[in-house]
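K.L.:
Sequence and computational prediction follow.
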Amino acid sequence: MRAAVPVDGAIEIREVPVPQPGPREVLVAVRAAGMNRADLLHRQGRYGQRAFRHPGRPDIAGMEMAGEVVAVGESVERVGTGDAVLALCAGAYAEYVAVDERLSLPAPAGSPWPSLAALPMALLTAFEALARLAGLRRGQRVLVTGATSSAGLMAVQLARVLGAGEVIGTTRSREAVPLLRRLGAATVVHDGRDLAGRVGDDGVDVVIDHVGGAMFEASVPLLRKGASVVSVGRLGGRSARIDLARFAGTRARLLGTTWKTQEIDEIADSVDALRTTVYPHVLNGELVPVVGRRIPFGDIASGYEHLTGPREPGKPVVVL
């Protein structure tokens, strides 16, 4: 089969063996795969995909996909041949991928493959941050920084679905303001210097930060008593300076999340929790991914170049 393999800091399409599904695994014919900024780190050998990657298989790029199940391994219970599924996984940029069935979710009927492939990472990241870590409660005020990232766009929608009293989103793009408002952000801030003024004296109960750096610093003075801050992304900087006394005075919580350091059982637990609580909102169309550029599999190198450029709303998707 054809697969995209990192080679000396670049990405190449090569012929590799089709994986054989092991116990609890399903073999999926990949129809589309979502692209993520973490793919750039993986191409450079700096993203371990610890939970996803099978030690006996080639190092193939890609971390999420959608496709059709063509074979199942031993002890598979939830998924059958012919099922359309989406999942987090290692090796998504290939014609076939073997996936632990516990990480798979059933595809909503009638959804196009690119939309399905844009769901797993954004949906699970938003769910992990808002529901499992921040413990968002109905009526709370939520700030989503970097809200035009794929995870940010989903966090805006999910906060609304979970009953947030108000959702505030930040973006550097004026053109993205109508999109964020349509998805559920009551207030959109496109100039970070005006963040405090737009949020106002009432502050926020939850911050889902996809930026880090100066944006993280600017969000700390806005915290209400007992607030939660979840660090998801750090494209704006891996370091921040905050007034610890002021932070302590709010009795706020600072939490972090990343998939690459979680074990597969931990991720499977998150998928199970999402399956029974939030996923019905996907199946009925309340939560929808925003698809950005579509990249033919044979031109995947251009997709990586796209990832290095200015961020556009929506997730770029590789189409097989």
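P.N.:
Now that the structure is in, tell me what you want to look at. Numbers count the residues shown, from 1 in each chain.

K.L.:
For the rest of this, base every contact and every neighbour count on C-alpha atoms.
P.N.:
Fine.

K.L.:
what about A92, which SS state?
P.N.:
coil (DSSP: H, G, I helix; E, B strand; the rest coil).

K.L.:
so it sits right up against A61, yeah?
P.N.:
Yes: contact status for A92 versus A61: in contact at 6.4 Å, counting by C-alpha atoms under 8 Å.

K.L.:
this is the comparison structure:
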Amino acid sequence: MWAVILEEYGNSEVLQLKEIPNLEPERGEVRVQVHASALNRADIEQRKGNYPPPTPSEHEIPGLEFAGVVDKLGAEVSNWRIGDRVFGLLSAGGYAEQVLTHERMLMPIPPNLTFEQAAAIPEVFFTAYDALTDKANFQAGDTVLIHAGASGVGIAAIQLARVMGASLILTTSRTNWKLEKCRALGATYTINTAEAEFDRVVLDATASRGVDIILDFVGAEYLEKNLNAAALGGRIVQIATLSGSSTQINLQKVLSKRLRLQGTTLRSRPFEQKMTLTQTFAKQILPLFVDGKIKPLIDRSFQLKDVAEAHRYMEDNSNVGKIVLTIASKE
């Protein structure tokens, strides 16, 4: 099979397409012929050598999600048949013609979605769903601030918060046209952080109460303002630290507001937790894709051979929504 192999770390030019042996499923595993994968910021960091996969393997292949067709079954697999259209989350390996995964890490692709649309779902929608429900204990009527609202996770979080009954959804970006996209998806207020202090806007929009939940990708630069913008009993979920991870924290605000600061990552979690999340997501959220109440948003697709160009496009911050890699011929 063909795959993008990292033999060294560096700029996008280190992403090289190589031919390696086909994968063979073991007990409980399924081999999927991949039709599409998608880019994530974690792939950029892995390419630079800053985010290694949790389990070393003979070939280091980036890619955290995939969609394709089951083409080989390991022993004792009972839930899938050859030819099933499936998609799912990975710890690594998505930039390839084949992936191996446990059968309980797979989900059926809704009939109204393409392979490309399905590949755009797992990493961002799993992250957003887990952050809102498990980490932030979302309740209908909560108010939510979503930073980087035009990012993949931001777009997923806006839609999920809307359908789950948020009373107010605020999002941030440094680009007005990206904020327009956020409003179209259901954001109530949008804040250009290049033009305004987001904590002040949040307090104005909530009559000085603040918001119940904050999903943050920025990190150090935003922490103090997040503390200001949080309501009493607010929950701040730290998903990434794009501006850095080291900063001072005003513990008095944490104490007086009874705040909770919760960190989260998906990739390094135990397999059992990922499996449980997959099964819960498939049961509770996948039907919303079938009904069209939420949808993956694709910005642009690239062929696998053009993966270096796709990485450069992501690093330019040009996208709103997912950047997808098409890998195999469509059915």
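P.N.:
Arrived safely. A quick note: this is a predicted structure, and the numbers were derived from the prediction, not measured.

K.L.:
Could you quantify their similarity as a TM-score?
P.N.:
Once the chains are overlaid, their TM-score stands at 0.95 when taken by TM-score structural alignment, normalised by the length of structure 1; 317 aligned residues with a C-alpha RMSD of 1.5 Å.

K.L.:
Map T188 of structure 2 onto structure 1.
P.N.:
Using TM-score structural alignment as the criterion, T188 of structure 2 maps onto A186 of structure 1.

K.L.:
Could you measure from its match over to M65 of structure 1?
P.N.:
A186 of structure 1 is 31 Å from M65 of structure 1, where distance means C-alpha to C-alpha, to the nearest Å.

K.L.:
Comparing the two, which shows the higher neighbour count?
P.N.:
Neighbours were counted for A186 of structure 1 and for M65 using other C-alpha atoms under 10 Å; M65 has more, 36 against 15.

K.L.:
check contacts around the more buried one.
P.N.:
30-34, 86-89, 92, 116-118, 120 (C-alpha atoms under 8 Å, 6 or more residues apart in numbering).

K.L.:
Which secondary structure element is home to M121 of structure 1?
P.N.:
Secondary structure from DSSP states H and E places M121 of structure 1 in helix 120-127.

K.L.:
In structure 2, what stretch matches that helix?
P.N.:
Counting by TM-score structural alignment, helix 120-127 of structure 1 corresponds to residues 122-129.

K.L.:
compared with structure 1, how much does that stretch deviate?
P.N.:
Stretch 122-129 of structure 2, aligned to structure 1 and superposed, deviates on average by 0.5 Å (mean C-alpha distance after the TM-score superposition for structure 1).

K.L.:
which position in structure 2 aligns with P17 of structure 1?
P.N.:
So P17 of structure 1 corresponds to P21, using TM-score structural alignment.

K.L.:
correction: L307 of structure 1
P.N.:
L307 of structure 1 maps onto M314 in structure 2, by TM-score structural alignment.

K.L.:
Tell me how far the most centrally placed residue in structure 2 lies from K293 of structure 2.
P.N.:
By C-alpha atoms, centre = their mean, structure 2 has its centre lying nearest to V124, at 2.0 Å. As for V124 of structure 2, its distance to K293 of structure 2 is 17 Å (criterion: C-alpha to C-alpha).

K.L.:
swap in T190 of structure 2?
P.N.:
Taken as C-alpha to C-alpha, the span from T190 of structure 2 to K293 of structure 2 is 21 Å.

K.L.:
so the lengthiest helix in structure 1 matches what in structure 2?
P.N.:
Counting by DSSP state H, the longest helix found in structure 1 is helix 264-277. On structure 2, the counterpart of helix 264-277 of structure 1 by TM-score structural alignment is residues 271-284.
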